[in-house]
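> need coordinates for the below:
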Amino acid sequence: MKPESESAGVPAVELKGITKRFPGVVANRDVNLRVMPGTVHAVVGENGAGKSTLMKTLYGMHKPDEGTITLNGEQVVLHNPSDAIARGVGMVHQHFMLADNLTVLENIVLGAEPKRWGGFGLNRAAARTRIREIGKQYGLEVDPDVLVENLGVGDRQRVEIIKVLYRGARVLVLDEPTAVLVPQEVDALFEALQVLKAQGLSIIFISHKLDEVRSVADDITVIRRGTTVATADPKTVSSRQLAELMVGSELPSPQTSESTVTDRPVLEMKHVELVKDGRHLLRDVTLTIHAGEVLGLAGVEGNGQAELVESIMGMRTVDGGTITLAAENITTWTTRRRREAGIGYIPEDRHRHGLILDAPLWENRVLGHQTRHPNTSGPLVNRAGARADTERIVGEYDVRTPSIDVLASSLSGGNQQKLIVGREMSGNPKLLIAAHPTRGVDVGAQAAIWDLLRNARAEGLAVLLISADLDELIGLSDSLTVILRGELVAQVDPSTVTPEQLGSAMTGAGEAA
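All right, here's what the predicted structure looks like:
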């Protein structure tokens, strides 16, 4: 560990004594952070530790109740993100904020459009030139005229970074930037960060992947329960030590020690086809998941994973093939009937498909389970039963909240995820679809979710696991299937495949085994 006063020179960012209170909770308490120019400064901490609140304060989304913000030696007051952008602070959010139906150029200039001579119309030529200049300067090349919907995840992230650089950012806040990237894309991102550093930019890197943090960061600040507890040197600190600083426990492992796979099929998909506008979203998908089995589905985002999940859930009507749950043909069943038959669902996007953010926690407990005990009393919602079971989930799954009556939007991402996991496991499902179950959660919550999946698997649960964390996929899965452009293209052995081999198979660049 090293004292924060050791660094010389004028910091690009200095936060002193930042305190931010919300009703019933102190999100940040006397937080200190110093980021030097031309460095990558990682901020780590468990979910609910206050990282997001701190970054939103730096980005002008919150005004601190106490403390000061200093940028390049000048103390500032930031009233909104526009103030932060004007001061050279840009933020790339974990959930990309891009419009799929617009081009790269249109997304980048939106709200900062260069005008033609006379002030009328978008000067596309000037914008295109500037975007290409930024791409070349920082190693972030991307075609300005391609539609965002046609980009892979790695290129979408490049667009987000170019968007803040286009506005003149010299401080970049990256929130979980590797959460959805395959290893090759992570390597490309880290190469770009080295170029940004060399150009004198400062990067604040928020992540739960401690090995990545240690490999890319120049300094690491640890936040626990709303306050800074240490600044660590990535050259000397271990991932295990960081985990202990964050949550007081050792770094968890996703490894599963023994097989519990039975010969009893729970989910069977045979020759499933899904077509939209003449294009195959799924082609001849055939797979089986047995009781006690975790089937991992590996693929770069946008290759059919979401469509496969939505087909199983009944959110899409398939154009061919059959889907069977516990020997019953459910191909034409409604989503509600499938849920009642025993399908649990941890969605990829918890905000769109998992929660009503403006509703209290106990109402979110009811979602998707409106017709089942303890949420119903005849045709009506059993308010008392739902509230009591929400209290149970909050305690059992360590959902950190002052009350079950607070809005879901007030929880950190990891606590939102733990609420969803608790809800979906409460119905004793036969099949659990777990799409990115530990995305954006800290090592403590991650370990809890892994333990839950392992225990449920041992009791006979069938699990379809989709994850961008290849170590998680390899460690938890009994079998692994690779999906590429809507087709299942490879089956690999989790006990022998490496993340690099799996990443190559996912991109179509090589064999996985």
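> contacts and neighbour counts: CA atoms only from here.
Fine.
> residues near Ala298, how many?
29 (other Cα atoms under 10 Å).
> again with Leu357
Leu357 has 17 neighbours, counted by other Cα under 10 Å.
> name the element it belongs to?
According to DSSP states H and E, Leu357 maps onto no helix or strand at all.
> quick check: closest non-adjacent residue to Gly444.
Val247 (6.5 Å; Cα to Cα, 6 or more residues apart in numbering).
> so what's that neighbour up against?
Counting by Cα atoms under 8 Å, 6 or more residues apart in numbering, Val247 makes contact with Gly45, Glu46, Arg224, Val443, Gly444.
> which one of these sits in the busiest neighbourhood?
Result: Gly45 is most packed of the contacts of Val247 (other Cα under 10 Å), 29 neighbours.
> helices along the stretch 251-400 of the chain, start to end?
305-313, 335-340, 361-366, 383-396 (DSSP state H, counting those that start in this stretch).
> and the helix or strand that comes right after the last one, what other elements does it pack with?
Counting by DSSP H and E, the element after helix 383-396 in chain order, helix or strand, is helix 413-425. Using 3 or more Cα pairs under 8 Å, 6 or more residues apart in numbering; DSSP states H and E as the contact test, the elements touching helix 413-425 are strand 343-346, helix 361-366, helix 383-396, helix 443-458.
> name the residues of the last one that are buried.
The reference is to helix 443-458. By 16 or more other Cα atoms under 10 Å, the buried positions in helix 443-458 come out as 443-454, 456-458.
> cool, the shortest one as well?
Residues Ile343, Gly344, Tyr345, Ile346 are the ones in strand 343-346 that count as buried (16+ other Cα under 10 Å).
> and stretch 312-319, by the same measure?
Going by neighbour count (16+ other Cα under 10 Å), the buried part of stretch 312-319 is Ile312, Met313, Gly314, Thr317, Val318.
> out of the helices of the stretch 251-400 of the chain, nearest to Thr231?
helix 383-396 (31.4 Å; Cα to Cα).
> other SSEs contacting the closest one?
helix 361-366, helix 413-425.
> tell me the angle that helix makes with helix 413-425.
120 degrees (axes from the mean of the first three to the mean of the last three Cα atoms, to 10 degrees).
> residues in contact with helix 383-396?
With Cα under 8 Å, 6+ apart, helix 383-396 has contacts from 361-363, 365-366, 374-376, 399-401, 404, 419, 422-423.
> now for those residues, which pair is the farthest apart?
Longest span within the contacts of helix 383-396, Cα to Cα: Thr376 and Arg400, 25.9 Å.
> and of the buried residues of strand 343-346, the nearest to His79?
Using Cα to Cα, these come closest to His79 at Ile346, 36.5 Å.
> return the distance of the closest residue to the closest one other than its chain neighbours relative to Thr262.
Computed as Cα to Cα, 6+ apart, the closest residue to Ile346 that is not its neighbour in sequence is Ala434, at 4.8 Å. Per Cα to Cα, to the nearest Å, Ala434 is found 20 Å from Thr262.
> and this one, so I can compare the two:
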Amino acid sequence: MVVPLVEMRGITKVFPGVVANDGVNLSVQAGEIHALLGENGAGKSTLMSILTGLYRPDGGEIYIDGQRANFRSPRDAIAAGIGMVHQHFRLVAPFTVTENVALGLKGGLKLNLNKLAGEIAALSKEYGLQVDPQARIWQLSVGEQQRVEIIKLLYRHARVLILDEPTAVLTPQEARDLYQTLKKMAARGCAVIFITHKLQEVMDAADTITILRGGKTVATVKKSETNEKELARMMVGREILWQVNKPAPRKGDKVLEIKDLKALNDKGLPALRGINLAVYAGEILGIAGVAGNGQRELAEVIAGLRPSQGGTITVAGQELGQCDPCRVINAGVGYIPEDRLGMGLVPNLGAVDNLLLKEYRHPRWGKILLNRRAARQWARELVERFQVKMAGLDAPVKMMSGGNLQRLLLAREISTRPRLLVAVYPARGLDVGATETVHRLLLEQRAAGTAILLISEDLEELFRLADRIAVMYEGEIMGLVATEEASVEEVGLMMAGAKRMEVSA
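The predicted structure is shown next:
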């Protein structure tokens, strides 16, 4: 009998009031790509945090190459050849990419950072993970930060690679290249644990699949013995409606009009190079592109969070002018940022205060003092309407799962009845059940006549929801296509800058 490279037996981990892992079993062979599936809160991250030495289990055993392991810290796990890209990145924001990769390496002050930067650049080029070794983490988008985490693992030659949503920042072509790289690493004897909410990725890349639900192991199956529908049912405990109800768009008046928009990134370099777009009432315009090609800057300029360097933005006939979030809000713009917890919500505040962030000036809360009783009742109604699960209205929202955080954010933005809704990666990191809810809410807003600008790197999401897709590359629009007339390959080529089409808004 072949001894697994990684074996976790009966792993139990209890937090105050929550059993995160309840006797979980996981066995991963060397040379295998093993997918770990489950809803947000199913216990996947906790299980992997135990395997990487961040948490100590309350019960159960871990074996590496058949030998009992007792990880007292991440250093012990790293020494055993285990590395993980976490859902919430472990990066030091003021440090450069090179300095972050250097953390934990032997050598200390004797490390040659210039040499390391060159090696990082080579790795970036080899694996198609474009990132500037000298950039500081706070200057990078969420997608670019994820690339840094992947590079950290590749640089350390980990024997056990735990990857959480690694293809979220890649084009379809780059994703296929990554799959081939993972298969090569598995062929060399590594064990790859591939955490993803994209079931098609599981069917494309995995050899074996373990499903968690409610902190317990539901099943471990071979890819050849299952399908996407069955995996989804095991994950959420019910049938998932794969087909969305998206009737033909009722194209209304022009709500958003962008003309010759220019803006700089955090390094002072051009991020938007003359963008021209229009979004109409009752339609979803999708923005496709690899992270770092101007999508974040586009959303922030529209939201009034970043100054433009030229051009105009008009919402419902009103020109917004320069960098004024209050004016943007008053114009009827809702904004769902990519960083739901860092920018969209205040982590240490409760649901009531977070829901009030854009509504506290409303006359219904009183002219001088805020009517807390009325605000709590309003918040309670929104929480029930959007089915947000939480410990209580006053509990810090940082304790909530990703899916519930996104529901709360959507509740706040949709409750203002926006003319325009700018949604940036709204389903990133969410399980299939939470993704289904987010997509349903966006389509309900479309049906209500809201104009929606949907920025996503997930082409499956864009093809499912968008009426038209614009592709961004290096701050320019490479093409604008009707979804029913476009192909994934065509959009992927534009994302990579290999194809350009004539654009007309």
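> ok so, going back, how about the helices and strands packed on helix 413-425 of structure 1, which one is nearest His208 of structure 1?
Using Cα to Cα, the nearest of these to His208 of structure 1 is helix 443-458, at 6.8 Å.
> against structure 2, where does the closest one fall?
Counting by TM-score structural alignment, helix 443-458 of structure 1 pairs with residues 432-447 of structure 2.
> again with stretch 218-225 of structure 1
Residues 207-214 of structure 2 are where stretch 218-225 of structure 1 lands, counting by TM-score structural alignment.
> repeat for stretch 493-501 of structure 1
Under TM-score structural alignment, the match for stretch 493-501 of structure 1 is residues 482-490.
> in that stretch, what's buried?
Thr483.
> related to what we said a few turns ago, Thr68 of structure 1: which of the contacts of Val247 of structure 1 is nearest?
Arg224 (20.1 Å).
> so what's the residue count around the nearest residue to that closest one once chain neighbours are set aside?
Nearest non-adjacent residue to Arg224 of structure 1, counting by Cα to Cα, 6+ apart: Ala49, 5.1 Å away. By other Cα under 10 Å, 23 other residues sit near Ala49 of structure 1.
> likewise for the one 10 residues further on?
Tyr59 of structure 1: 24 surrounding residues under other Cα under 10 Å.
> map it onto structure 2.
Tyr59 of structure 1 maps onto Thr52 in structure 2, by TM-score structural alignment.
> and the nearest residue to its match once chain neighbours are set aside, what element?
What sits nearest to Thr52 of structure 2 in space, not counting adjacent residues and going by Cα to Cα, 6+ apart, is Ala77, at 5.2 Å. Here Ala77 of structure 2, judged by DSSP H and E, is contained in helix 74-79.
> average gap between the helix or strand following that helix and structure 1?
With elements assigned by DSSP H and E, the helix or strand that comes after helix 74-79 of structure 2 is strand 82-85. Once fitted to structure 1, strand 82-85 of structure 2 is off its aligned match by 1.0 Å on average (mean Cα distance after the TM-score superposition for structure 1).
> what's strand 82-85 of structure 2 in contact with?
48, 51-52, 77, 146, 149-150, 153, 158-164.
> and the contacts of the very next helix or strand once past it?
Later in the chain than strand 82-85 of structure 2, the nearest helix or strand by DSSP H and E is helix 97-102. Identification of contacts with helix 97-102 of structure 2 by Cα under 8 Å, 6+ apart yields 91-92, 111, 113, 116-117, 120, 132-137, 148, 151-152, 155.
> quick one: buried ones out of those residues?
Leu91, Leu116, Ala117, Ile120, Asp132, Pro133, Ala135, Arg136, Ile137, Val148, Ile151, Lys152.
> what is the nearest of those to Gln180 of structure 2?
For those, the nearest to Gln180 of structure 2 is Ile151 (16.3 Å; Cα to Cα).
> sec struct for the closest one, please.
At Ile151 of structure 2 the chain is in helix, as set by DSSP: H, G, I helix; E, B strand; the rest coil.
> now do the same contact list for it.
Going by Cα under 8 Å, 6+ apart, Ile151 of structure 2 touches Val101, Ile120, Leu123, Ser124, Leu129.
> that older thread, Met506 of structure 1: which of the helices of the stretch 251-400 of structure 1 is closest?
The nearest among the helices of the stretch 251-400 of structure 1, by Cα to Cα, is helix 305-313 at 11.9 Å.
> tabulate the contacts of Val247 of structure 1 (JSON lines), appending distance to Phe22 of structure 1.
Output for those, formatted as JSON lines (distance: Cα to Cα, whole Å):
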{"residue": "Gly45", "distance to Phe22 of structure 1": "19"}
{"residue": "Glu46", "distance to Phe22 of structure 1": "19"}
{"residue": "Arg224", "distance to Phe22 of structure 1": "17"}
{"residue": "Val443", "distance to Phe22 of structure 1": "25"}
{"residue": "Gly444", "distance to Phe22 of structure 1": "24"}
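> okay, strands next: where are they in the stretch 1-150 of structure 2?
Along the stretch 1-150 of structure 2, counting by DSSP state E, counting those that start in this stretch, strands occupy 6-15, 18-28, 33-37, 59-64, 67-69, 82-85.
> these: which one's closest to Ala278 of structure 2?
Nearest of the strands of the stretch 1-150 of structure 2 (Cα to Cα): strand 82-85, 37.1 Å.
> picking that back up, from the contacts of strand 82-85 of structure 2, which is closest to Val491 of structure 2?
Closest to Val491 of structure 2, out of all of the contacts of strand 82-85 of structure 2 and judged by Cα to Cα, is Gln146, at 22.5 Å.
> okay, now Asp187 of structure 1: neighbour count?
13.
> and the gap between it and Gly460 of structure 1?
Asp187 of structure 1 is 38 Å from Gly460 of structure 1, by Cα to Cα.
> got it, and Leu245 of structure 1?
36 Å.
> how about His436 of structure 1?
Taken as Cα to Cα, the span from His436 of structure 1 to Gly460 of structure 1 is 21 Å.
> same question for Leu297 of structure 1.
Relative to Gly460 of structure 1, and taking Cα to Cα, Leu297 of structure 1 is found at 19 Å.
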